[in-house]
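Enquirer: attaching a predicted model along with its sequence, questions to come.
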Amino acid sequence: MKKLLYGIVCVAFLGFLTACGGGDDETEQDTTPTEKQTTEETAEAGAGDELFQQSCASCHGGDLKSGGAPDLDKIGAKYSKDEILGIIENGKGGMPAGVLKGEDADAVASWLSEKK
């Protein structure tokens, strides 16, 4: 019985550490601008990535696919920017509405729409 309790506590602790991130450098994405991106687009992409890491990565994973929530690494192939923005603002399934709002929600939606 003690081993079972110890196992449950360990799994819960690992889940907590995973949800809170961990600063693992391997999960950071390269945001180096391509020739097509303007400075403004690069700034928006960086803001989208940063906001995602602060507000969304605890559920979706810092690499967009290692969390308990749905994978987002190819979300742009499934939904448009406006559809993603609608999901962020209104929620969908187990995702609550209003996690991000206004310009923050728009920046993340724009950034995620590029993930194909």
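Expert: Structure's in. What do you need? Numbering: from 1, shown residues only.
Enquirer: when you work out contacts or count neighbours from here on, use the C-alpha atoms and nothing else.
Expert: Will do.
Enquirer: list the contacts for residue 96?
Expert: By Cα atoms under 8 Å, 6 or more residues apart in numbering, the residues touching residue 96 are residue 90.
Enquirer: separation between residue 15 and residue 68?
Expert: Distance of residue 15 to residue 68, computed by Cα to Cα, to the nearest Å: 9 Å.
Enquirer: I meant to write residue 111 there.
Expert: Applying Cα to Cα to residue 111 and residue 68 gives a distance of 21 Å.
Enquirer: higher neighbour count, those two?
Expert: Ranked by neighbour count (other Cα atoms under 10 Å), residue 111 and residue 68 place residue 111 first, with 23 against 14.
Enquirer: what sits up against the strand or helix carrying that one?
Expert: Using DSSP states H and E, residue 111 sits in helix 102-113. Applying Cα under 8 Å, 6+ apart, the external contacts of helix 102-113 come out as 44-45, 47-49, 51-52, 72, 75-77, 79-82, 84-85, 88-89.
Enquirer: presented hereafter is structure B, for comparison with structure A:
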Amino acid sequence: MNKKLIALFLGTSLVLAACGGGDKSSENGADDGKSYVDDSAGAKIYKQNCINCHGDNLQGVSGPNLQEVGAKQSKDDIEKIILEGKGGGMPKGLVKGKDAETVAQWLSEKK
């Protein structure tokens, strides 16, 4: 009975170790320990519309990394991309109107 219990414990430990439970910061591109997504209005819009392509921490998935997008582009430039799309990967109109302005302002602060 003891051997079975030990084998079960070791097996469970190996499965848990293989499936994760470690430091998630290296998985999502946030090696610097910063959290890029907060509870602001812009972040909420981002979470609803952009997270699938740009990642849960702005690290980029199928879309580009946005962690420092505000250092490269102005709020107006970001808003234009949100409204009109860019290239073949960024579709236009995912976020519209005031929401587009809000998320563009929020992203422009990421430097």
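Expert: In hand now; what should we look at? The model shown is predicted, which means the values in this text are computed figures rather than measured ones.
Enquirer: quick one, helices of structure 1?
Expert: Taking DSSP state H as the criterion, structure 1 contains helices spanning 2-19, 39-55, 57-60, 75-78, 81-90, 102-113.
Enquirer: ok, how many other residues are close to the equivalent of residue 114 of structure 1 over in structure 2?
Expert: Aligned counterpart of residue 114 of structure 1 in structure 2: residue 109 (TM-score structural alignment). Counted with other Cα under 10 Å, residues neighbouring residue 109 of structure 2 total 14.
Enquirer: quick one: the residue nearest to residue 109 of structure 2 when sequence neighbours are not counted and residue 13 of structure 2, what's the gap?
Expert: Closest residue in space to residue 109 of structure 2, ignoring its immediate chain neighbours: residue 70 at 5.4 Å, by Cα to Cα, 6 or more residues apart in numbering. Distance, residue 70 of structure 2 to residue 13 of structure 2, using Cα to Cα: 43 Å.
Enquirer: the more surrounded of these two?
Expert: Neighbours were counted for residue 70 of structure 2 and for residue 13 using other Cα under 10 Å; residue 70 has more, 19 against 11.
Enquirer: just checking, that one touches residue 110?
Expert: Yes. The pair residue 70 of structure 2 / residue 110 is scored as a contact, 4.9 Å apart, by Cα atoms under 8 Å.
Enquirer: show me what contacts residue 63 of structure 2?
Expert: 53-54, 89-90.
Enquirer: please, a ChimeraX command that selects the buried ones among those?
Expert: Buried residues within these, by 16 or more other Cα atoms under 10 Å, are selected in ChimeraX with:
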select :53,54,90
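Enquirer: now the two most distant members of the contacts of residue 63 of structure 2.
Expert: The span of those, defined through Cα to Cα, is set by 54 and 89 at 11.2 Å.
Enquirer: ok, back up a step: in the helix holding residue 111 of structure 1, what's buried?
Expert: Neighbour count says helix 102-113 of structure 1 has 104-113 buried, by 16+ other Cα under 10 Å.
Enquirer: could I get those residues as CSV with distance to residue 3 of structure 1?
Expert: Below are the buried residues of helix 102-113 of structure 1 laid out as CSV (distance: Cα to Cα, whole Å):
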residue, distance to residue 3 of structure 1
104, 45
105, 44
106, 47
107, 46
108, 43
109, 44
110, 47
111, 44
112, 42
113, 45
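Enquirer: I appreciate the help and will end here.
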